[in-house]
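Undergrad: build me a structure from this.
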Amino acid sequence: MDDTAVNDIARFFRRLQWALVALAVLWLVWLMGPVLTPFVVAALLGWLGDPLVDRLQRAGRSRNTAVVLVFALMALLLALALLILVPTLQRQIATLVHSLPNYRDWFVDTAIPWLEQRTRLDLSTWLNPEYLIEQLRVHWERAGGVATTALGYLSRSGFAVFAMVANVVLIPVLTFFFLRDWDVFVERVASLVPRDHLGTASRLAKESSDMLGGFLRGQFTVMLILGAMYGFGLWAIGIDLGLLIGIVAGLLTFVPYLGPASGVIFGVIAALVQHGDWKHVAGVLAVFGIGQVIESYWLTPKLVGDRIGLHPVAVIFAVLAGGQLFGFLGMLLALPVAAVANVLLRYAHARYTQSRLYAGQSPAPGVGAERVSGGGIIVPADSDDEGEGKA
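TA: Below is the predicted model of the structure:
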């Protein structure tokens, strides 16, 4: 067996070894998801706050002082959000509970007959509350068994509730330490990278961090602005549940097209139930139409742009796949992993377009020899471009 075959076998076993290590890491992440969740949340907060800490350090403050200032700012913003949102949401939910009979009557007396008239389907039997209650009574024994099982699970999950509270308490403590020692963690990880690949690894890591950081900060700002715009706009035209609908639509803006679509549906239903005229429906459509114009032509291009480089379908798939595989932890890690994967795929594509496999070794019959330029463009070999001679 020659040296080439031995090297190929050794390379295969090294790759197999790394694949097994990756699978073992994923298995451990899946097993330790509940334990790792507060660490991941704190790491994301520390990563988002580290640029501001570095900026304060460059302004002349010590690392500890900068960390305390940034941590206090983050805690203040969280406290203000809770002080503003919690009472507002409490009032809006109380209004919703008080209005539920009106929504039920509108659904039974107006919505169902309207749908039946246009679809010619007998929906009143299936959607009638009395029929649903009767079906529940008929199957009460089975429902009672399910309820008993659920209550038994809840009674056995007291430790899980305690663990969740402990995680919430841990997050600010861990965030402070991640803010303080973020640069130390980065240096220790960089020290493990082989020296021959340190430059490439550093460049790819910086691209991933810049891309994801810009996307998250911009998207979060867009969500806040749109939630406030939708909420106050619906409140201004007289929708009692306008603030709640606006907040929900703003949060769902993270999923492309879901936020405005859900806001329009809920807003139109609220306008029809509360006022019953098309003037308020037109007002709801105007609020979301203006919001979408501002978001499409100013907010998203200005604050988000194309920083993550992923199609909206890929973003949705990443979040759903992460949640399906690793639960809430997977949803937290979905976008960071997707951003890193996107940067690595770009790097792999650039390497591939400059490889011999892509360029080929022999010209096609009747065509002059061609080769690949530094930018991945195929040019004739006899081109007199000076830059190509250096590529």
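
Undergrad: C-alpha only now, for contacts and for neighbours.
TA: Fine.

Undergrad: show me what stretch 106-126 is in contact with.
TA: Residues outside stretch 106-126 that contact it (C-alpha atoms under 8 Å, 6 or more residues apart in numbering): 127-128, 131-132, 273.

Undergrad: one more pass at 10 Å, please.
TA: Stretch 106-126 has contacts (C-alpha atoms under 10 Å, 6 or more residues apart in numbering) with 100-105, 127-129, 131-132, 269, 272-274, 276.

Undergrad: with stretch 72-89 instead?
TA: Where contact means C-alpha under 10 Å, 6+ apart, the residues beyond stretch 72-89 that reach it are 45, 49, 66-71, 91-95, 172, 176, 241, 243-244, 247.

Undergrad: if we use 7 Å, what do you get?
TA: With contacts defined as C-alpha atoms under 7 Å, 6 or more residues apart in numbering, stretch 72-89 is touched by residue 244.

Undergrad: just the buried subset of the contacts of stretch 106-126, please.
TA: Buried by 16 or more other C-alpha atoms under 10 Å: 103, 269, 272-274, out of the contacts of stretch 106-126.

Undergrad: okay, residue 90 and residue 233: tell me how far apart.
TA: Distance, residue 90 to residue 233, using C-alpha to C-alpha, to the nearest Å: 19 Å.

Undergrad: what about these two, which has more around it?
TA: Set side by side, residue 90 and residue 233 show more neighbours around residue 233, with 22 against 12, by other C-alpha atoms under 10 Å.

Undergrad: which residues touch that one?
TA: Taking C-alpha under 7 Å, 6+ apart, we find residue 233 in contact with residue 287.

Undergrad: where's it, which helix or strand?
TA: Remark: residue 233 resides in helix 198-236, with elements defined by DSSP states H and E.

Undergrad: here is a second sequence; please produce its structure as well for comparison:
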Amino acid sequence: MSLPVAVPVPPAETPPTANFAYRTVTAAAIVLAMVLLVVIFTAAASAFFLIFGSLLLAAIFCGLGRLLQRTGLPRWAAMLTVFLVTLALIIVPVLWGGLAVVQQFSQLLSGVRDQANTLLKSLADLGLPVSPDTTANDLESMLPNPSGLVSSAGKAVFSALGGLGNFFVLLFLAIFIAWQPGLYRDGLVSLFPKEKRARIADVLEQSAHSLIMWVAGDAISMAMIFSISWVGLWAIGMDNAFLLALQAGLLAFIPTLGPFVAGVVIVLAGLAQGVDMALWALGVYVVIQGVESNVAQPVAQRFTSALPPALTLSVQIIFGLLFGLLGFVLAVPFVAVLVTLVRELYVVDVLGGPVESAE
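TA: The predicted structure follows:
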């Protein structure tokens, strides 16, 4: 007598409505999480950018420390040297003529604003659609108040103390991170599953390396712009040549728009000495732009891959509108890190790699 054969029962099919409901809930949860993340980031943007600024400064400290380690110094001695030199570069200029520099910068801003107002009134007299009164008020709101830089009024003092406090918070956060970068990296990596930790650690290392290389390339460009600007402005006899060259070098940190703003300030400062000096200043600015485009940028790009100009400008505009000056300044290094993370964790790991360009 044969035993009955058990016939396997096919698994019950999930109703299409259940699959649709699951996908809908998942998509809604993802969208809600993204919206919540954007809201939190927007509400606490100043804190996020302060933390990112400390990461950027920590990357600079680590890069300088690695250079000193090549001379044979142990890591602790190299990092301690970097910290002490940084503090000295902050304290010594303040103690030695810091107030005089602030007063000179105050006078420079006053002259630039006056020349801008005069130029706008001249354009309005020529019949161009420029409202001198409205534009002058706009310039008043955009440019710093020179009297506020040296004023002892309570509002100016509290504002200065607030900015000074943020600066030292950023500085000491950067020191703590640069002193023990592995502690924070390992803590972040520990949040991921074990099979993903090696890859996450490698991507974080690549992101830190990209940030260090971007800073190194930008620092070379800034130094070259400052040196050439100082020599050129001194050669034509421009007043406040050092301060104008310094602002040109610092604004070179902001790609695309920074050099343009520096050039406008230089030309307006030249107008204070006459039209001839303004034309000479314009010539120096053209030379500076030529050196930046043909020498500084190619040298800087040897350290890091260049970001697409359209992406750079778009992100600067968006971050500037949403988060103000701090967002505008830190937009490009933030995107440089974000591009590395997206490329490695999504394009490579999820999609299998980028599209190979035919060009």
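
Undergrad: and which of the buried ones among the contacts of stretch 106-126 of the first structure is nearest to residue 201 of the first structure?
TA: Nearest to residue 201 of the first structure, judged by C-alpha to C-alpha, of those is residue 269 at 52.4 Å.

Undergrad: the closest one in helix, strand or coil?
TA: Secondary structure assignment for residue 269 of the first structure (DSSP: H, G, I helix; E, B strand; the rest coil): helix.

Undergrad: got a list of contacts for stretch 288-300 of the second structure?
TA: Residues from elsewhere that reach stretch 288-300 of the second structure (C-alpha under 7 Å, 6+ apart): 217-218, 220-221, 224-225, 228-229.

Undergrad: could you redo the last one with a cut-off of 8 Å?
TA: With C-alpha under 8 Å, 6+ apart, stretch 288-300 of the second structure has contacts from 214, 216-218, 220-221, 224-225, 228-229, 259.

Undergrad: what ranges do the helices span in the stretch 201-350 of the second structure?
TA: Here the stretch 201-350 of the second structure has its helices, by DSSP state H, counting those that start in this stretch, at 241-251, 258-271, 275-291, 297-301, 309-342.

Undergrad: redo those helices as TSV? Include distance to residue 65 of the second structure.
TA: Shown next, in TSV, are those (distance: least, C-alpha to C-alpha, whole Å):
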stretch	distance to residue 65 of the second structure
helix 241-251	22
helix 258-271	28
helix 275-291	30
helix 297-301	20
helix 309-342	20
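
Undergrad: out of those helices, nearest to residue 30 of the second structure?
TA: Nearest to residue 30 of the second structure among those is helix 309-342; the distance by C-alpha to C-alpha comes to 17.4 Å.

Undergrad: which positions in stretch 117-124 of the first structure come out as buried?
TA: residue 124.

Undergrad: about what we covered before: the helix holding residue 233 of the first structure vs helix 258-274, what angle?
TA: 10 degrees (axes from the mean of the first three to the mean of the last three C-alpha atoms, to 10 degrees).

Undergrad: how about helix 198-236 of the first structure: buried residues?
TA: For helix 198-236 of the first structure, using 16+ other C-alpha under 10 Å, the buried residues are 204, 207-209, 211-216, 218-223, 225-235.

Undergrad: okay, now residue 20 of the second structure: neighbour count?
TA: By other C-alpha under 10 Å, the residues close to residue 20 of the second structure number 11.

Undergrad: same check on the one 3 residues further on?
TA: Residue 23 of the second structure is surrounded by 12 other residues when neighbours are defined as other C-alpha under 10 Å.

Undergrad: and what about residue 173 of the first structure, helix, strand or coil?
TA: The three-state assignment at residue 173 of the first structure reads helix, by three-state DSSP.

Undergrad: hang on, I meant residue 356 of the second structure
TA: Classification of residue 356 of the second structure by three-state DSSP places it in coil.

Undergrad: burial count for it?
TA: Residue 356 of the second structure: 6 surrounding residues under other C-alpha under 10 Å.

Undergrad: and residue 291 of the second structure, by the same measure?
TA: Counted with other C-alpha under 10 Å, residue 291 of the second structure comes out at 16.

Undergrad: cool, and residue 193 of the first structure?
TA: Residue 193 of the first structure: 13 neighbours (other C-alpha under 10 Å).

Undergrad: one more: residue 35 of the second structure?
TA: Applying other C-alpha under 10 Å, we find 12 residues neighbouring residue 35 of the second structure.

Undergrad: and residue 307 of the first structure, by the same measure?
TA: 18.

Undergrad: and it, what's its match in the second structure?
TA: Per TM-score structural alignment, the equivalent position to residue 307 of the first structure in the second structure is residue 304.

Undergrad: what's the farthest-apart pair in the buried ones among the contacts of stretch 106-126 of the first structure?
TA: 103 and 272 (9.5 Å).

Undergrad: picking up where we left off before, for the helices of the stretch 201-350 of the second structure, which one sits closest to residue 160 of the second structure?
TA: The stretch from the helices of the stretch 201-350 of the second structure with the least distance to residue 160 of the second structure (C-alpha to C-alpha) is helix 309-342; that distance is 16.0 Å.

Undergrad: on contacts alone, who are the packing partners of that closest one?
TA: Counting contacts by 3 or more C-alpha pairs under 8 Å, 6 or more residues apart in numbering; DSSP states H and E, helix 309-342 of the second structure is packed against helix 45-69, helix 194-235.

Undergrad: quick one: closest of those to residue 24 of the second structure.
TA: helix 194-235 (28.1 Å).

Undergrad: average offset of that closest one relative to the first structure?
TA: In this overlay with the first structure, the average offset of helix 194-235 of the second structure from its partner residues is 2.6 Å by mean C-alpha distance after the TM-score superposition for the first structure.

Undergrad: quick one: that helix to helix 275-291, angle?
TA: Using the same axes, to 10 degrees: helix 194-235 of the second structure against helix 275-291 is 150 degrees.

Undergrad: now do helix 194-235 of the second structure and helix 45-69, the angle between them.
TA: With the same axes, to 10 degrees defining the directions, helix 194-235 of the second structure sits at 80 degrees from helix 45-69.
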